[in-house]
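>>> let's see this in three dimensions:
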Amino acid sequence: MKRLEVRAPAKINLYLDVLRKRADGYHNIKSLLLPLALYDQLVLEQGPGAIEVLTQNPTRFRGIPWPISMGSLENNLAGRAAHLLKTMTGYRRGARIFLKKNIPIAGGMGGGSADAAAVLVGLNRLWDTGLTQKELMAIGARLGCDIPALVHGGALEMNGRGERIRPLRLGRKRLWFLLINPGFGISTGDIYTRYTEDLTSPAPPARFASILRGLEEGSLELIAAGLFNALQKTVFQKYPLLKLMHKELAQLKAKGVLLSGTGPTLFALVSTRAQGYELAARVRAALGCPLWMRVIPAGAAAAEA
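Now for the predicted structure:
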């Protein structure tokens, strides 16, 4: 095999609680991650020796190009994942990685981590290195806290740094979300540095249980009742535009509005694709500014090669 196409799914956090800072500088978290049918697309090709990452068709934001400079291997997770896999397995050849971004960069939906997970899964197959999923997850953990979960795939509960995961059961009803991104990125590290516990009231345990039951039963009401993000107030404090957007969504009677991860992407629960498009039109009219918006269902069990 000389060429392989891989899809890297985005994710949202239906629940994210920050528990305490660890001795290693990271935070312990409790989170509920849900993959979406929104994908970055990667083409992996056998190469002579080096790892090369290229960009195809940069994502466009309402007609305005989003320039993507992949830079050196140290500056992009896809390249670092390939290099680390090569180093860990002793593989002698290289790879060219063509990446088309559809997930907003630094948008709180795990795009960079999803790309790294997809590279690990895809190159393991392309190079025939024979690593197990557990071994790929361990390599991913050296690159980012949520990469093991994205290598595993599916709806998951995450604990610790994110390395302790538990698969969750989803009902048969399809879940739809309106995603809204204002077109700028947010540094995850910066938000965790700014986070203080006094900004957020502790989440009642019943909230997490409500989401779990809602996912099993396909109940938007139960999911909406449990949504929680301990970082949301910290993000809103630095980026008041997002607080305004959240307020407008609430005034439009959107159901279950929450910031995903460290943002800036906000999401709202919708019953159907048509309802999502209707809400998107109302949001655009209310805010009167360019926004990246998509109506996307939950999907994708894992990176697909």
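
>>> contacts and neighbour counts: CA atoms only from here.
Will do.

>>> now stretch 37-54: buried residues?
37-47, 51-54 (16 or more other C-alpha atoms under 10 Å).

>>> next structured bit after the one helix or strand Gly189 maps to?
Assessed by DSSP states H and E, Gly189 sits inside helix 188-194. From helix 188-194 onward toward the C-terminus, using DSSP H and E, the following helix or strand is helix 205-217.

>>> could you say what helices and strands that following helix packs with?
Applying 3 or more C-alpha pairs under 8 Å, 6 or more residues apart in numbering; DSSP states H and E, one finds that helix 205-217 contacts helix 220-226.

>>> sequence B follows; please return its structure for comparison with A:
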Amino acid sequence: MLAQNVKKLIDDKAMDLNSQGDLADYVSKKITILNDYIEGKRELSEPNVDDILSEIVGFFTTSLDIPLEEGTKFLRARTYKVNHLEVNVPKLSYIPLDLSELATLGRLNKEKEPVYYGCIYFEEKGGVNVAFSESNAEVSDNVNILRSTAKCDVNVNYVGIYDYVHRQCKPRFMPQSMFEYFEAVSKYQEEKFSESVFLAHLLCDAFLSDILRRKKSGNLYRVTSILFSIYTESSDIDGIMYTSVKSEGDPVVALKTESVNSKLVHKSCDNYRIINDYGYAKYHAIHTHYGSISGNSVSWLKKNT
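Below you'll find the model as predicted:
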């Protein structure tokens, strides 16, 4: 059963959009412009990109926040080319705000605007492998892992979720009941929207899901980095959830730094040395150290071998 506020949102959109002509063609052309920019086939200013994304996200997606419940486990990886055991917890979490000028353009952050990148994990080995892949760890690298837990609901938007619904491809971490709720939203949209408006929504979600799973190239990050501010404009939203680029189906998040400070508890650390990268987010890594956390400090202890 859909919540009444969700039905009203869709009903209002249908009333506004259904009479406005071929919006699927309109959205398709906007997506082509952005893809051409990503591939270097045309020039766009940052305000141009922002305007296009704000329009298609605002009108042609139905964003519903997902509460990641208290106890949800997060991993954050920092990769080093030398042997390094970081003793400052904030440096493992995200680039501190007083050093924000060091934040380079990322998948979901603009230059000088740090965000927290992490992965949600359910079992130890798989989660660590995803963290390695997301941090682009290479053979002989040392990787410090920060383990954190949500102390209350962390509210995120799953970007592109309706593309997964349309393809009947449930993210393996998502409870069946949650996926079925998004299926019900999609079905209600199909009932209420004109064929063109519904197709416009499918195109938009497919595009967003696609660009967040693409490997870095061209102007990709100059497009995706703008999505974070669009989706997290509301103070009620803590971040974005999307699918790992290198480990298809595994959930990763980008969170506001202030949400990390207020909603996550940093529990412990580990250090690994990468021995082999087999591809597809599969690694051979040696666990070298444990780290215990007290306040903002990490105390490291060598693991017995």
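
>>> superposing both, give me the TM-score.
Superposed pair, TM-score by TM-score structural alignment, normalised by the length of structure 1: 0.26. Supporting alignment: 127 aligned residues with a C-alpha RMSD of 6.1 Å.

>>> compute the first-to-last residue distance for stretch 225-244 of structure 1.
21 Å (C-alpha to C-alpha, to the nearest Å).

>>> just to revisit the earlier point, farthest-apart pair in the buried residues of stretch 37-54 of structure 1, please.
Across the buried residues of stretch 37-54 of structure 1, the longest distance by C-alpha to C-alpha is 29.8 Å; it joins Ala37 and Gly47.

>>> so which elements touch the top strand by length along structure 2?
Longest strand of structure 2, by residue count under DSSP state E: strand 264-279. Judged by 3+ C-alpha pairs under 8 Å, 6+ apart, the packing partners of strand 264-279 of structure 2 are strand 142-150, strand 282-294.

>>> what angle separates that strand from strand 142-150?
140 degrees (axes from the mean of the first three to the mean of the last three C-alpha atoms, to 10 degrees).

>>> so which elements touch the strand or helix carrying Ala117 of structure 1?
In the assignment (DSSP H and E), Ala117 of structure 1 maps to helix 111-126. Where contact means 3+ C-alpha pairs under 8 Å, 6+ apart, helix 111-126 of structure 1 is packed against strand 3-21, strand 27-47, helix 77-89, helix 133-141, helix 147-152.

>>> tell me which of those sits nearest to Glu248 of structure 1.
strand 3-21 (19.9 Å).

>>> re the thing from before, deepest of the helices and strands packed on helix 111-126 of structure 1, which one?
When you average the neighbours per residue for each of these (mean count of other C-alpha atoms under 10 Å), helix 147-152 leads with a mean of 28.

>>> mind listing what's buried in the longest strand of structure 2?
By neighbour count with 16+ other C-alpha under 10 Å, strand 264-279 of structure 2 contains the buried residues 264-266, 268-274, 277.

>>> do stretch 205-213 of structure 1 as well
With burial defined by 16+ other C-alpha under 10 Å, the residues of stretch 205-213 of structure 1 counted as buried are 207-208, 210-213.

>>> can you put those in a markdown table and add distance to Thr87 of structure 1?
Formatted as a markdown table, these follow (distance: C-alpha to C-alpha, whole Å):
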| residue | distance to Thr87 of structure 1 |
| --- | --- |
| Arg207 | 43 |
| Phe208 | 40 |
| Ser210 | 43 |
| Ile211 | 40 |
| Leu212 | 39 |
| Arg213 | 43 |
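
>>> picking up where we left off before, most packed of the helices and strands packed on strand 264-279 of structure 2?
Highest mean neighbour count of these: strand 142-150, a mean of 24 (counted as mean count of other C-alpha under 10 Å).
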